[in-house]
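Asks: Next come a sequence and a model predicted from it.
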Amino acid sequence: MPQVGDSVIREKLAACLRSDPKTLPSMYFYDHRGSELYEEITKLEEYYPPKIEIPLLRSTARKLKQELKDCDLVELGSGDCSKISVFLDEIPEEIRQTIVYYPVDVCKDSIEKSACNLQNKYPEMGIHGITADFLEHIEKIPGKRKRFFCFFGSTIGNFTEARAMEFMADLGKAMNENDRLLLGVDMVKDIDIIEKAYNDRQGITAEFNKNILKVTNDHLGTDFDPEEFEHVAFFNREHSRIEMHLKAKDDLEVASPILDEKIIFKKGETIHTENSHKYTVEGIKRMAGAAGLSVENIFSDDKKWFSLVEMVKR
């Protein structure tokens, strides 16, 4: 994909691989194959979040439907807009026709395709896609009417703790009085359950993790062989997060025609590819405090494994 490998991406990836410890940003999991693998992951017996979040979205939408009347519904990191569809299906048409939906995502093609599909499904609703990195360009989101922000899928759990607090603070500053946020978070639970979700028996998550090396090859021209690395995922108790790594099976040298020096790996050295933080109620309240928001409701499944948190700017 040479057309995608612009200098900014190449510089970012090169810097991550030269860092100590080595890292790769989790956004680079998602080329076409990565997206296919993630879809397979969501169907795995061990991977619990979608199985809980989808019915929770339905029940929460029914409870919050009056809050959505005459508002701008803003979904951050909207992707294929599948989750907002589940949510909107539970909102009566007479309320939907008062809503303007703004999907926000960095991928223009995804935004345009999703907006078209949603407009066909909900012709009574105004839909205006915004192509932007919401982490950097929150100011692009219109703010004349009351807004209801959605950030689903526990995506915030992929941020570092510091970045999550910074993001929440920035979002809080951009929100107006009485704007609301519905935030998806994966909760702390039995560690064995969490670790199994990222170490499935079929090895799909391992293949997904290794696929980031193929994406890096596409961008940097590196000669990574994914089979020379082992998938490692474990719960870090100190930071309350799952960490995913790729561990070199032997001493390795990785070359690229656009890098001056080879990337050297010692046997057992890892590339840190993803974090997935798990939250407690106290942690949720700290995030809300960083944003200057009040926690109105925490909607959870019966086991309290996953939550949708309603916050409001007062």
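Replies: Nice, I can see it.
Asks: Please make it C-alpha for all contacts and neighbour counts, starting now.
Replies: Noted.
Asks: Tell me how many other residues crowd residue 106.
Replies: 16 (other CA atoms under 10 Å).
Asks: Isn't it up against residue 132?
Replies: Yes - counting by CA atoms under 8 Å, residue 132 is a contact partner of residue 106 at 4.8 Å.
Asks: which ones are touching the spatially most central residue of the chain?
Replies: With distances taken as CA atoms, centre = their mean, residue 155 lies nearest the centre of the chain, 3.0 Å away. Residue 155 is in contact with 184, 185, counting by CA atoms under 8 Å, 6 or more residues apart in numbering.
Asks: got it, and residue 76?
Replies: Applying CA under 8 Å, 6+ apart, we find residue 76 in contact with 103, 104, 105, 134, 149, 150, 151.
Asks: what's the answer for residue 169, then?
Replies: Contacts for residue 169 (CA under 8 Å, 6+ apart) come out as 290, 291, 292.
Asks: Please indicate which of the residues you listed are buried?
Replies: Among these, those buried by neighbour count (16 or more other CA atoms under 10 Å) are 290, 291, 292.
Asks: next one: the helix or strand that residue 41 is a member of to chain centre, how far?
Replies: Residue 41 belongs to helix 32-42 when elements are defined using DSSP states H and E. Relative to its chain's centre, helix 32-42 lies at 14 Å (CA atoms, centre = their mean, to the nearest Å).
Asks: adding another structure so you can compare the two:
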Amino acid sequence: MTPDSYDSSERFTLDDRLPVDHLERALREDVQRGLAERPRWLPPKWFYDARGSELFEEITRLPEYYPTRAEQEILVRRAPEIADLSRAASLAELGSGSSRKTRLLLDALTERGTLLTYAPQDVSPSALREAGEALCLDYPSLHVRATVADFEQEIVLPDTPGPRLLAFLGSTIGNLDRDERAGFYARLRRRMSGDDQLLLGADLVKDPQVLVRAYDDSRGVTAAFNRNVLAVLNRELGADFDPDAFAHRAVWDAQHERIEMHLVAEAEQNVKIPALDLRLDFAAGESVRTEISCKFRRESLEEELGRAGFTVREWWTDGPGRFALLLVVPSR
């Protein structure tokens, strides 16, 4: 039987490595730790329930939100070159979601004739299954080896023929602070072999007004996206947050060169989270930081990667120089 004649069900596998209660336990731990500290914080991964994912897709189409379009522009222009340089037989992706942008890489690698396997990793089994089954239909010779795992704890690369290309797109790396990035690079370096390569998306430092507008759009979609995390806590933990009692705020932290998103209590209020036996008292004006999005400069990012044992092989940007894609290899 030729690869083209395989039934798509034979070419798609889903390996779920997370315990059944992983997300519930992780949410409880993050909320207990982050909301009990001063200043309060939550990790941005809890934005993405079904409603949050819909809102983020809407954000990517807003005129103020440039990163998705800028990265797409680079991929449209550079995907054939990436395919030629990587010669990847396996394409892995962290935080793959719908795998929409990845199709540009799949097309280029398929055209070059090297690609055998696509290995997406995400915490959502439903997103992996939906995307994987669609890809099997659209790419008749492709094998999809999906893994349900949390890249903040485990990086899974396919045990398939190399060279392997690992994609980490969308400047998700910017959601990690400097210490978290160092831990991520260390885990990644241990998993990569000498002929593997990393394709890394990184949003670049630019006019702070442009950055703030990208995270505080005129239509209020990002504000709704930000407040949605409180709806997640209400539903999953029985909390009694009033999302409308919190204002959305996006600020530029010049010292750390990052955008921060906050939810700011508009009046003094008390919140109960029964699942955690937790009571929170908010003063008027007190905030919860819900996201950091670090922005990068070429010299400092290359130095950071160098300290972690990587060498930047190629650096591409969109036309206005707003966003970068890096092709990175383990240092010899």
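Replies: On my side now, so go ahead. Model, not experiment: these values are computed from the prediction.
Asks: Please state their TM-score.
Replies: TM-score of the superposed chains, computed with TM-score structural alignment, normalised by the length of structure 1, equals 0.94; 311 aligned residues with a CA RMSD of 1.8 Å.
Asks: The helix holding residue 41 of structure 1 maps to which residues in structure 2?
Replies: Aligned by TM-score structural alignment, helix 32-42 of structure 1 falls on residues 50-60 of structure 2.
Asks: hmm, back to that, from the contacts of residue 76 of structure 1, which would you call buried?
Replies: Buried, going by 16+ other CA under 10 Å: 103, 104, 105, 134, 149, 150, 151, out of the contacts of residue 76 of structure 1.
Asks: Just the residues you listed: which are in helices?
Replies: Counting by DSSP state H, those place none of their members in helices.
Asks: now, which of the residues you listed sits nearest residue 46 of structure 1?
Replies: Taking CA to CA as the measure, residue 46 of structure 1 lies nearest residue 151 of these, at 23.4 Å.
Asks: Which position in structure 2 pairs with that closest one?
Replies: Checking TM-score structural alignment: residue 151 of structure 1 goes with residue 168.
Asks: give me every residue that touches that match.
Replies: Residue 168 of structure 2 neighbours (CA under 8 Å, 6+ apart): 93, 94, 95, 198, 199, 200, 201.
Asks: if we go to 7 Å?
Replies: By CA atoms under 7 Å, 6 or more residues apart in numbering, the residues touching residue 168 of structure 2 are 93, 94, 199, 200, 201.
Asks: neighbours of residue 202 of structure 1, just the number please.
Replies: As a burial measure, residue 202 of structure 1 scores 10 neighbours (other CA under 10 Å).
Asks: That one -> structure 2?
Replies: Using TM-score structural alignment, residue 202 of structure 1 sits opposite residue 219 in structure 2.
Asks: Residue 289 of structure 1 now?
Replies: The criterion is TM-score structural alignment: under it, residue 289 of structure 1 has residue 306 as its aligned partner in structure 2.
Asks: Surely that match is within a helix?
Replies: Yes - with DSSP: H, G, I helix; E, B strand; the rest coil as the criterion, residue 306 of structure 2 is assigned to a helix.
Asks: And it, how far from residue 300 of structure 2?
Replies: 10 Å (CA to CA, to the nearest Å).
Asks: which of these two has more neighbours?
Replies: residue 306 (15 against 10).
Asks: residue boundaries of the strands in structure 2?
Replies: Counting by DSSP state E, structure 2 has strands at residues 12-16, 40-41, 90-94, 117-122, 143-148, 164-168, 197-203, 246-253, 258-265, 269-273, 278-282, 287-294, 310-317, 323-330.
Asks: Could you dump these into a markdown table and include distance to residue 78 of structure 2?
Replies: A markdown table is the format used below for the strands of structure 2 (distance: least, CA to CA, whole Å):
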| stretch | distance to residue 78 of structure 2 |
| --- | --- |
| strand 12-16 | 28 |
| strand 40-41 | 37 |
| strand 90-94 | 16 |
| strand 117-122 | 19 |
| strand 143-148 | 23 |
| strand 164-168 | 14 |
| strand 197-203 | 12 |
| strand 246-253 | 31 |
| strand 258-265 | 27 |
| strand 269-273 | 48 |
| strand 278-282 | 49 |
| strand 287-294 | 24 |
| strand 310-317 | 8 |
| strand 323-330 | 9 |
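Asks: Looking at the ones you listed, spot the one closest to residue 212 of structure 2.
Replies: With CA to CA as the measure, strand 246-253 is the member of the strands of structure 2 nearest residue 212 of structure 2 (6.0 Å).
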